[in-house]
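[1] coordinates only, sequence not included:
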C-alpha cells in the first residue's frame, strides 16, 4: 500500500491528480488524504482528513509515502522507517504563500530514504524502484543488533549458571 498525504492546511490538487493517474497504472492500493482539494480521485481510496489513530496505522502498514514537502510527514516517515517521496508545493502555481517547501527539499534532498520529485515522471520512476528506508531505520537496525548481542550474552550466562 502507498500512502499519499497533502497535510491538513492546504489542498494540493496537482499532486493528487498526478498520483491518481499513476494509481490507475498499478494493482497496488493507494490511500490518499486530500484535504480540502477540489479534485476527487478515481483510482485510489481517498479521504479529506484521516483521524490520527488511523493515520498512524496507515503509516505503519504502508511501504511508501508520497507527500507535499511538509516536515511533519518527513518526521513521521523517519519515525516509522518508511521511504518518502516529497513533491513540493510551489508558490508560483498558487499552491502556497511562499516557497519554503522548496527550501525544505533543498535541505533534505540526498538523505537516505528521502526522494524529491518535481513532476509525474519522477514520481513514476520512484514507484518502480525499491527505495531505501530513511536514516532512522539504519539507526534502529544498529540498536537492534546491539540488543541481539546483549541478549545472546545473557543467554550464555544463563546457560553457564545452570
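    Right, received. Where do you want to start? If you're wondering where the values come from, they're calculated on a predicted model, not measured in any experiment.

[2] going forward, measure contacts and count neighbours with C-alpha atoms only.
    OK.

[3] where's residue 131 relative to residue 114, distance?
    Spatial separation of residue 131 from residue 114 under the definition Cα to Cα, to the nearest Å is 9 Å.

[4] Spit out the residues that contact the two alike.
    residue 83 (Cα atoms under 8 Å, 6 or more residues apart in numbering).

[5] Comparison target below:
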C-alpha cells in the first residue's frame, strides 16, 4: 500500500491530485490518502480528511511507501518505522504555505540520503514510477545522535542564532 499524507493544518491538493492521476494512469488500487481540510474529490484513490494519530501510525506501518508534504511529523514517523518516504514540499509561491521552510527541510533530509524529494508534479510521478518501494529504509533510533546533541547544545549555549543580522534569543 502507498500512503499519502498532507498533515492536518492545510490542504495540499497539488500533491494529492498528482498521486491520484498517477494511480489512475497505472491502474493502482492500493493508494490511501489523508487529505486534510480539502473538499476535493479524487477518482482513483481512497481518501479521508483526517485520521487519528494511532490510525496514522498503523497506516505508516502497513505501507510500502509514504508520500507526503515535507512536514516533520510525517518524515520522522516514516523514518522511525523504517519506511521509504517521498516528499514534495509545499511552496509559498503557489500559496501552499507562508514561506518555503518545507523546501529547506526537504533539501536537508535529502542531502543526508534519508528521503526522496520531488519538487514538482512531473518529478513526483517519475519518482513514483521508478522508486524501489520494496527496500525499506533504515529506522531512526529512539535516541538523539551525538551530533544532534552537540548541535543543540551549541545553539543553546550560544544564546540563539543570527538571521539577517538579528540575534534571536531563545533563553527563557
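    Arrived safely. Bear in mind the structure is a predicted one, so any value in this text is a computation, not a measurement.

[6] quick revisit: give me the more crowded residue out of residue 131 and residue 114 of the first structure.
    Set side by side, residue 131 of the first structure and residue 114 show more neighbours around residue 114, with 23 against 18, by other Cα atoms under 10 Å.

[7] can I assume that one is in contact with residue 83?
    Yes - judged on Cα atoms under 8 Å, residue 114 of the first structure makes contact with residue 83 at a distance of 6.0 Å.

[8] Please identify every residue contacting each of those two.
    By Cα under 8 Å, 6+ apart, residue 114 of the first structure and residue 83 have these common neighbours: residue 134.

[9] Correct me if wrong: residue 97 of the first structure contacts residue 89.
    No - with contacts counted by Cα under 8 Å, residue 97 of the first structure stays clear of residue 89, the gap being 9.6 Å.

[10] Comparing those two, which residue is more hemmed in?
    Neighbours per residue (other Cα under 10 Å) separate residue 97 of the first structure from residue 89, with residue 89 holding more: 27 against 11.

[11] So for the more buried one, what's the nearest residue that isn't a sequence neighbour?
    residue 95 (5.4 Å; Cα to Cα, 6 or more residues apart in numbering).

[12] Enumerate every residue touching that neighbour.
    Taking Cα under 8 Å, 6+ apart as the criterion, residue 95 of the first structure is in contact with 10-12, 89.

[13] In the first structure, what range does the helix or strand hosting residue 66 of the second structure match?
    Taking DSSP states H and E as the criterion, residue 66 of the second structure maps to strand 65-68. Residues 64-67 of the first structure are the counterpart of strand 65-68 of the second structure, counting by TM-score structural alignment.

[14] need the strands for the second structure, in chain order.
    In chain order, the second structure shows strands spanning 2-5, 31-34, 46-48, 65-68, 84-87, 116-117, 161-163, 166-168, with DSSP state E as the criterion.

[15] and the second one, what does it pack onto?
    Translated: strand 31-34 of the second structure. strand 2-5, strand 46-48 (3 or more Cα pairs under 8 Å, 6 or more residues apart in numbering; DSSP states H and E).

[16] what does the longest one contact?
    Spelled out, it's strand 2-5 of the second structure. Strand 2-5 of the second structure is contacted by residues 16, 30-35, 59-60, 63-69, 74 when judged by Cα under 8 Å, 6+ apart.

[17] can you rerun that using 7 Å?
    With contact meaning Cα atoms under 7 Å, 6 or more residues apart in numbering, strand 2-5 of the second structure is reached by 30-35, 59-60, 63-69.
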